[in-house]
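**Student:** Coordinates for the following, if possible.
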Amino acid sequence: MTPPSPREPGRYRVELVCLGNICRSPMAHVVLEERLAEAGLGDVVEVTSSGTGGWHVGNRMDRRAAATLSAAGYDPSRHRARQYAAGTADDVDLVLAMDRDNLEDLGGVSPRVMLFRAFDPVARGGDVPDPYYGGDAGFEEVLSMVERTSATLVAAIASRLGHS
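**Tutor:** Take a look at the predicted model:
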């Protein structure tokens, strides 16, 4: 999968979207930012996340999501939930929805809007399951999907920006 071209040469903006912006998209946000920094792209790629619903705006991420990230060595403390704003796809380079319902809420696939797991090297195009109503194992499963997909996504963005 090849991400769309950047709107501004040498810079890239990614928006990650789930339902409430307290589990899946903030987990992906934290991991993707970390992977981009490790690849030397932290200064040229901006990552944001949001939810299609506004129920949790301003809240920290779900405590189980934060605990799963912390246990894996990530820092979840900066996240505050935001709601996806209409027109965001016109301002960023790539909007990645965590599942098909989120994708539908965003208006469906377009050149700049697609599923996050379109970049998953194991199960391309699948949904990131919502772990909210389950146990800890669901958050660990999401983290595993997010880590491997983020690695592929970072490589694709680096290639798009001409970084090796």
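**Student:** switch to C-alpha atoms for all contacts and neighbour counts from now on
**Tutor:** Fine.
**Student:** any chance you could map the strands in the protein?
**Tutor:** Per DSSP state E, the chain carries strands over the ranges 12-18, 45-51, 94-97, 113-115.
**Student:** Give me whichever of the ones you listed is most buried.
**Tutor:** Among the strands of the chain, strand 94-97 has the highest mean neighbour count (mean count of other Cα atoms under 10 Å), at a mean of 28.
**Student:** another one to check against the first:
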Amino acid sequence: MPFRILTVCTGNICRSPAMHLLLAHELAGDERFAVSSAGTHAEVGWPVHPPMDRMLIARGIDVEGFSARQADRHMLEESGLILTATQQHRGWVAERDPRTVRRVFTFTEFADATTGAPAGLESAELVAWAASHRPAVRVRSIGAATRRGYDEGDILDPYGRGDAAFTAALLQIDPLVQRVARVLKSCAA
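**Tutor:** Predicted structure coming up:
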């Protein structure tokens, strides 16, 4: 059984597909991992939203056949690691299934928490290590007010904005994918 990684955003058409498809691309050929995505309020059945689709294709990522899905309790239960675009999404996941609280992180938070993780940990051990080393354990309620709608480390939502917003979101996602893929690849088989 591969270690399941789920990426989550709101509509599952911009940020979480980019996180999912780029991370899956970096982990391609490593059968230890299975990466998928879903949304808290998914545009079920929609493809990757333009211009994100074009930006991913330009990086050699196949977006053909992608279809947005609504996150549900079964997906959350079966995922060994859940990476969200924002703290608000992390809160949504934890409210839906409180058992995920030690397996759900914002993408930025997991990348930061695993910096300096000991080599040779198994995937589940890495997630537990990251949970015990996260900078601040605070899961927000989905109704919590935030400054300008975003918390530090959140990936900006480009939906409904121009190409520059999609580029900015991808510029946040790219280095996180590299860091997370590197630490996952270092996990013990």
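**Student:** Tell me which of the strands of structure 1 sits nearest to Leu143 of structure 1.
**Tutor:** The closest of these to Leu143 of structure 1 is strand 12-18. By Cα to Cα, the value is 14.4 Å.
**Student:** just the angle between that closest one and strand 45-51, please?
**Tutor:** 20 degrees (axes from the mean of the first three to the mean of the last three Cα atoms, to 10 degrees).
**Student:** could you dump the strands of structure 1 to a markdown table with distance to Ala65 of structure 1?
**Tutor:** A markdown table is the format used below for the strands of structure 1 (distance: least, Cα to Cα, whole Å):
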| stretch | distance to Ala65 of structure 1 |
| --- | --- |
| strand 12-18 | 13 |
| strand 45-51 | 15 |
| strand 94-97 | 18 |
| strand 113-115 | 20 |
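**Student:** Summarise which helices and strands the longest helix seen in structure 2 is packed against.
**Tutor:** Longest helix of structure 2, by residue count under DSSP state H: helix 163-185. Counting contacts by 3 or more Cα pairs under 8 Å, 6 or more residues apart in numbering; DSSP states H and E, helix 163-185 of structure 2 packs against helix 15-26, helix 107-113.
**Student:** got a list of what the equivalent of Arg112 of structure 1 over in structure 2 touches?
**Tutor:** The equivalent of Arg112 of structure 1 in structure 2 is Arg103 (alignment by TM-score structural alignment). Going by Cα atoms under 8 Å, 6 or more residues apart in numbering, Arg103 of structure 2 touches 80-82, 127-128, 131.
**Student:** any idea how far Arg103 of structure 2 lies from Arg69 of structure 2?
**Tutor:** 20 Å (Cα to Cα, to the nearest Å).
**Student:** that older thread, what is the nearest of the contacts of Arg103 of structure 2 to Gly162 of structure 2?
**Tutor:** Ile82 (28.1 Å).
**Student:** Spit out the contact partners of the equivalent of the closest one over in structure 1.
**Tutor:** Using TM-score structural alignment, the partner of Ile82 of structure 2 in structure 1 is Val95. By Cα under 8 Å, 6+ apart, Val95 of structure 1 lies in contact with 14-17, 89, 112-114.
**Student:** how much space is there between Val95 of structure 1 and Gln83 of structure 1?
**Tutor:** 13 Å.
**Student:** Repeat that for Arg13 of structure 1.
**Tutor:** On the measure of Cα to Cα, Arg13 of structure 1 and Gln83 of structure 1 end up 17 Å apart.
**Student:** Check Pro76 of structure 1 too.
**Tutor:** From Pro76 of structure 1 to Gln83 of structure 1 the distance is 18 Å (Cα to Cα).
**Student:** swap in Gly20 of structure 1?
**Tutor:** 8 Å.
**Student:** Could you name every residue contacting both of these two?
**Tutor:** 50-54.
**Student:** Next, the angle from the longest helix of structure 2 to helix 15-26.
**Tutor:** 40 degrees.
**Student:** got the contact list for Pro26 of structure 1?
**Tutor:** 16, 49-50, 61, 79.
**Student:** Would you check how far apart it and His163 of structure 1 are?
**Tutor:** With Cα to Cα as the criterion, Pro26 of structure 1 and His163 of structure 1 are 26 Å apart.
**Student:** now His56 of structure 1
**Tutor:** 37 Å.
**Student:** just to revisit the earlier point, out of Gly20 and Gln83 of structure 1, which sits in the more crowded spot?
**Tutor:** Gly20 (25 against 20; other Cα atoms under 10 Å).
**Student:** Setting the sequence-adjacent residues aside, check what's closest to the more buried one.
**Tutor:** Leaving aside its chain neighbours, Gly20 of structure 1 sits nearest to Gly51 (4.4 Å; criterion: Cα to Cα, 6 or more residues apart in numbering).
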